[in-house]
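Visitor: Provided below are the primary sequence and the corresponding predicted coordinates.
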Amino acid sequence: MTRSRSRKLLSRILWLDPDAGNAPESAPIAADSAVDPVPDIPTYRDRSLQPTPPREFRESSLPASTRVRSRLLPNEPPVVRTPDLYTEHFGLKVRPFALTPDPEFLYWPPSHQRAYTMLEYGVRAHSPITLITGEVGAGKTTLLLHLVRSLGSELRVGLVSNPHGSRAELLRWVLHALEQPAEIEESYVDLFSRFQNFLLSEYAAGRSVVLIFDEAQNLSAEALEELRMFININSGKDEVLQLVLIGQPELRDLVSRPEMRQFAQRVAASYHLGAMDLKTLRGYIPHRLRVAGCERRIFTAPAITMIYEQTKGVPRLVNQLCDLAMVYAFTRGRQLVTPAILQQVLDDGVFFPASAPRQTSETT
C-alpha cells in the first residue's frame, strides 16, 4: 500500500476527508510564520535506538501489515496488525510519542533529575522508606524502570505493581515479586516466616532486598502499617529490607495523616514530581523526535504552546496529543504540525484534555 493510499484510507477512518479517493485534496494549511528556535538540550545518556522489525515481518506477503497468530487461540485465523503509518512519512525509525513507559526516551529536565537523584539516593543509602509521588503520567514509572536497570547484583529487587488486598494477600504479592512460593492455603504466620528467612538468607549472601511498590496510592493505611512492620525485621545498623513507594499525590496525603506519623518518620527520602512547564515542554518534544531519528523541526512553536495549554504539561497527555497530531498531519501530507492541525484533533473529540495538576515539586 502506497503512502498516498494509506493517507486516504486513514483520512476516511478519521472523517477528515469523507470523499477520499474522489474529491481533490483540501487546500494546504499555512505553516506558522513565527517560530522560535528550540534549544538543543542533550539527553542524560546516549542510548541506541530500538532495532528495526525482523526481516520476515518487513517482507510479509502483506506489505502494509503484519500477520500475527494468537498464542492462546492457535486455530484462529491470523490477526492483521497495522504498522505505524506516519513513521516513514516523517523520516522516523520508531514512534516518538508512544504511551508506554520507555527509558530510552527519558528526558532529564531539572525536576526529573531531582526526582531520580532522591530515588537513587534512597536506594543507595539504604533508606528504610523512599517515597516518590507525582500526577498521573508524570513519568514516575519511567524513572523507576531506569533505576531498576542501573541496580547491581548486590541488591535483590522485587517489583509489586498495583498492590491491594488484605495483610496476607499483600504478603503473597511480596513473596511472588521475590520469586518465593506463597500457597493460598498457607497461614499468615507461615508466609511471614518464609519472608523473614528469605531476607536473612539474602543478607547472609551479601545482598539487601529492595521492595518497590508501583501505584502505591492503592494501598490502605492498614497496608502501609503492615509494610512498616516489615521494616522492623532490620536489626542493628544494617538494613536487610528497603521499601520504595511510587504513587499518585493521594499517597503523599495518606502518609501525611497524623495517625501515620510512625510510618512517615521512616521515610528518609521523598520527592513530588510535578508536570512540565512550557520551557521544559519546548525541549521535551524535540528530544523525543531526535531519539526517534528525526533532527528537523516537526512541531511549530505556536503548536507547542497550544499542546501545553491542552495538556498542562503532563508527559503522558503530551505524548497522546502529539501522536494524534502527527497522524492527522500525515493524512494531510503535511511535514509540520501547526495549531490548525491540533485544532482539528480537538474538534474531532479524539483527545480529552486534562484538568490542571499540581505544578509544585517537593523534596525531603
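Guide: In hand now; what should we look at?
Visitor: C-alpha from now on. contacts and neighbour counts both.
Guide: Will do.
Visitor: wait, what's in contact with Tyr121?
Guide: Residues in contact with Tyr121 (C-alpha atoms under 8 Å, 6 or more residues apart in numbering) are Ala269.
Visitor: go with 10 Å
Guide: With contact taken as C-alpha atoms under 10 Å, 6 or more residues apart in numbering, Tyr121 is in contact with 115, 127, 130, 268-270.
Visitor: who wins on neighbours among those?
Guide: Compared across the contacts of Tyr121, Ala115 has the highest neighbour count, 26 neighbours, by other C-alpha atoms under 10 Å.
Visitor: tell me where the protein has strands.
Guide: 66-68, 79-81, 129-134, 155-161, 208-214, 241-247, 267-273, 362-363 (DSSP state E).
Visitor: Throw these into a markdown table and include distance to Thr300, thanks.
Guide: Shown next, in a markdown table, are the strands of the chain (distance: least, C-alpha to C-alpha, whole Å):
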| stretch | distance to Thr300 |
| --- | --- |
| strand 66-68 | 33 |
| strand 79-81 | 32 |
| strand 129-134 | 29 |
| strand 155-161 | 38 |
| strand 208-214 | 36 |
| strand 241-247 | 34 |
| strand 267-273 | 27 |
| strand 362-363 | 32 |
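Visitor: so which of the ones you listed comes closest to Pro110?
Guide: strand 267-273 (10.5 Å; C-alpha to C-alpha).
Visitor: related to what we said a few turns ago, with distance to Ala182 as new columns, can the contacts of Tyr121 be given to me in JSON lines?
Guide: As requested, the contacts of Tyr121 are exported to JSON lines (distance: C-alpha to C-alpha, whole Å):
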{"residue": "Ala115", "distance to Ala182": "34"}
{"residue": "Ser127", "distance to Ala182": "27"}
{"residue": "Thr130", "distance to Ala182": "26"}
{"residue": "Ala268", "distance to Ala182": "30"}
{"residue": "Ala269", "distance to Ala182": "31"}
{"residue": "Ser270", "distance to Ala182": "31"}
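Visitor: structure B:
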Amino acid sequence: MYQQYFGLSEAPFSIAPDPRYLFLSDKHREALAHLIYGVGDQGGFVVLTGEVGTGKTTICRCLLQQVPDNADIAFIINPRQSINQLLQSIFNDLHIDYDRGMTSKDLVDELNHYLLEAHADGRNTILIIDEAQNLSVDVLEQLRLLTNLETNEKKLLQLVLLGQPELNDMLAKSELRQLAQRVTARYHLSPLSKPEVIQYIEHRLSVAGCRSELFPSTAINKIYQLSKGVPRLINLICDRTLLGVYSTNNDQASAKIVANAAKEIFPAQQGFNWKPIWLSLVLAAVIVSVSVFLKDYRPVESSLEQGVQAPDANGSIIRSSQEG
C-alpha cells in the first residue's frame, strides 16, 4: 500500500524469512559460521538457539543457499511427531520410497541403506529440524541413534537443531547426556543492540530501494525500546509505522507514530489499567489491619468479662466483678 508512496520496490519489513534481507550482524555471521561448520564432514549435531523472532530460521534458509551441490537436505518444520512420522517426513524430503505400513525399525534400516549409497556416490545428507524444543525426549534419543549410522571415516548423517532457549534445557537432561556429547557446534543468537537496530533498518530499506531517511534517530530509539532488539518485532513495528506515516501524509516517522503503531500491534501491552490492582492491595491491607486489631482486642474483652483486678490500700488484689 505504501511502497509507491515511499518509492520502494517492495515491502521492506515482511516477516517472511527472505535471505535477501538477512542482516549479518556479528552475531548472525557467527551463527551462520557455526551452521556451515556443522554441516561439514565431521557429522554429529549442531545446535542453534535464540528467542522467538531473533532470526534463526532466516539464517538457516541462508545456509541452504550456501550448501554444496552434493548435499541432500531434509528440512523438518513440524517436530511434533512420533519417531515413525518423523522418519516418514525425512523420507518425503529426501524422495525415498517407503511403505506407510513400515515400522520404525524398517524405516531406520531403509534410511541406513540410503545413506550408505549416498556416501558411495559422494553425497552428504543433512537433516535440519526447526522448533526443535518441541521434540520429545524419546524422539531426540532416536535422533541420536541415527548418528550411529557411519563408516570408518565419517558420520553418514549431519543434524542441525534450531530452537528456542528451552532446547538447551532439554539437552542438559541426564537422559540426553549422550546426545549432548555429540554436539559439535553450539550457538545462542541474542537480540540486536541499538547500533545494530539502526543498521538493520537501513539495510532492509536499502534492499527495498529506499533512497531517503524514513526513520530519524528519535523514531529508531523508540523502535529499539519497544522491540528490545528482536528483528521480528522490529519488522512488525516498522511496517505499521510506515503505514502510519503514509496515512498521515508525512515524510518521516516520529516517535509518536511509532508508539501508535506499537499500540495497534500489541494492544494488550498498552494502556494497562493498574487501578484494580491498587484497589486489591488496599483492600488486602485493610483486611490484615482489621485481623491484627481483632486479635489484640479479644484478650482485653475477655479480661473485662472476668473482672478487673486492682490493688487495695494494703497492696492486696481486689477482684471487681461485673456480676451482681
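Guide: Arrived safely, thanks for sending. Predicted, not measured: the structure shown is a model, and the values here were computed from it.
Visitor: follow-up on the earlier one: and the furthest pair within the contacts of Tyr121 of structure 1?
Guide: Taking C-alpha to C-alpha, no two of these sit farther apart than Ala115 and Ser127, at 15.2 Å.
Visitor: residue in structure 1 matching Gly53 of structure 2?
Guide: Alignment note: Gly53 of structure 2 maps to Gly137 in structure 1; criterion TM-score structural alignment.
Visitor: what residues in structure 2 pair up with stretch 319-326 of structure 1?
Guide: Stretch 319-326 of structure 1 maps onto residues 235-242 of structure 2, going by TM-score structural alignment.
Visitor: how many other residues sit next to Phe266 of structure 2?
Guide: Phe266 of structure 2: 11 neighbours (other C-alpha under 10 Å).
Visitor: same deal with Val300 of structure 2?
Guide: Per other C-alpha under 10 Å, the neighbour tally for Val300 of structure 2 reads 10.
Visitor: that one is in what secondary structure piece?
Guide: Assigned by DSSP states H and E, Val300 of structure 2 belongs to helix 275-306.
Visitor: what range does that helix cover in structure 1?
Guide: Going by TM-score structural alignment: helix 275-306 of structure 2 matches no residues.
Visitor: and that helix, how far out from the chain middle?
Guide: Put simply, helix 275-306 of structure 2 sits 46 Å off its chain's centre (C-alpha atoms, centre = their mean, to the nearest Å).
Visitor: and for stretch 30-41 of structure 2?
Guide: Distance of stretch 30-41 of structure 2 from the chain centroid (C-alpha atoms, centre = their mean) equals 21 Å.
Visitor: got it, and stretch 33-50 of structure 2?
Guide: Centroid separation for stretch 33-50 of structure 2 versus its chain: 20 Å, with C-alpha atoms, centre = their mean.
Visitor: next, the distance between the ends of it.
Guide: 16 Å (C-alpha to C-alpha, to the nearest Å).
Visitor: again, but for stretch 112-128 of structure 2
Guide: Stretch 112-128 of structure 2 end-to-end distance (C-alpha to C-alpha) = 17 Å.
Visitor: what range does it cover in structure 1?
Guide: The alignment of stretch 112-128 of structure 2 onto structure 1 (TM-score structural alignment) covers residues 196-212.
Visitor: other residues contacting that stretch?
Guide: Here stretch 196-212 of structure 1 has contacts from 123, 126, 128-130, 144, 148, 153-161, 174-175, 177-178, 180, 192, 195, 227, 230, 233-234, 238-246, using C-alpha under 10 Å, 6+ apart.
Visitor: those, buried ones only, as a ChimeraX selection?
Guide: Here is the ChimeraX command that selects only those of these that count as buried (16 or more other C-alpha atoms under 10 Å):
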select :123,126,128,129,130,144,155,156,157,158,159,160,174,175,177,178,192,195,227,230,234,239,240,241,242,243,244,245,246
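Visitor: follow-up on the earlier one: for Glu169 of structure 1, find the nearest of the strands of structure 1.
Guide: Using C-alpha to C-alpha, the nearest of these to Glu169 of structure 1 is strand 155-161, at 12.0 Å.
Visitor: quick one, helices of the stretch 151-300 of structure 1?
Guide: 167-177, 188-204, 221-231, 249-255, 261-264, 278-291 (DSSP state H, counting those that start in this stretch).
Visitor: how big's the offset between the fifth one and structure 2?
Guide: Once fitted to structure 2, helix 261-264 of structure 1 is off its aligned match by 0.5 Å on average (mean C-alpha distance after the TM-score superposition for structure 1).
Visitor: now for that helix, which elements pack on it?
Guide: strand 129-134, helix 221-231, helix 249-255 (3 or more C-alpha pairs under 10 Å, 6 or more residues apart in numbering; DSSP states H and E).
Visitor: which part of structure 2 matches that helix?
Guide: The alignment of helix 261-264 of structure 1 onto structure 2 (TM-score structural alignment) spans residues 177-180.
Visitor: got the buried residues for the matching stretch?
Guide: For stretch 177-180 of structure 2, a neighbour-count test (16+ other C-alpha under 10 Å) marks 179-180 as buried.
Visitor: roughly how far out does that stretch sit from the chain middle?
Guide: 23 Å.
Visitor: circling back: how big is the offset of the match of stretch 319-326 of structure 1 relative to structure 1?
Guide: Looks like 0.3 Å for stretch 235-242 of structure 2 (mean C-alpha distance after the TM-score superposition for structure 1).
Visitor: same thing with stretch 195-202 of structure 2?
Guide: Its matched residues in structure 1 lie on average 0.8 Å from stretch 195-202 of structure 2 after superposition (mean C-alpha distance after the TM-score superposition for structure 1).
Visitor: now tell me what touches that stretch from outside.
Guide: For stretch 195-202 of structure 2, contacts defined as C-alpha under 10 Å, 6+ apart pick out 12-13, 21-26, 191-194, 203, 205-206, 208, 210-217, 220-221, 223-224, 227-231, 234-235, 238.
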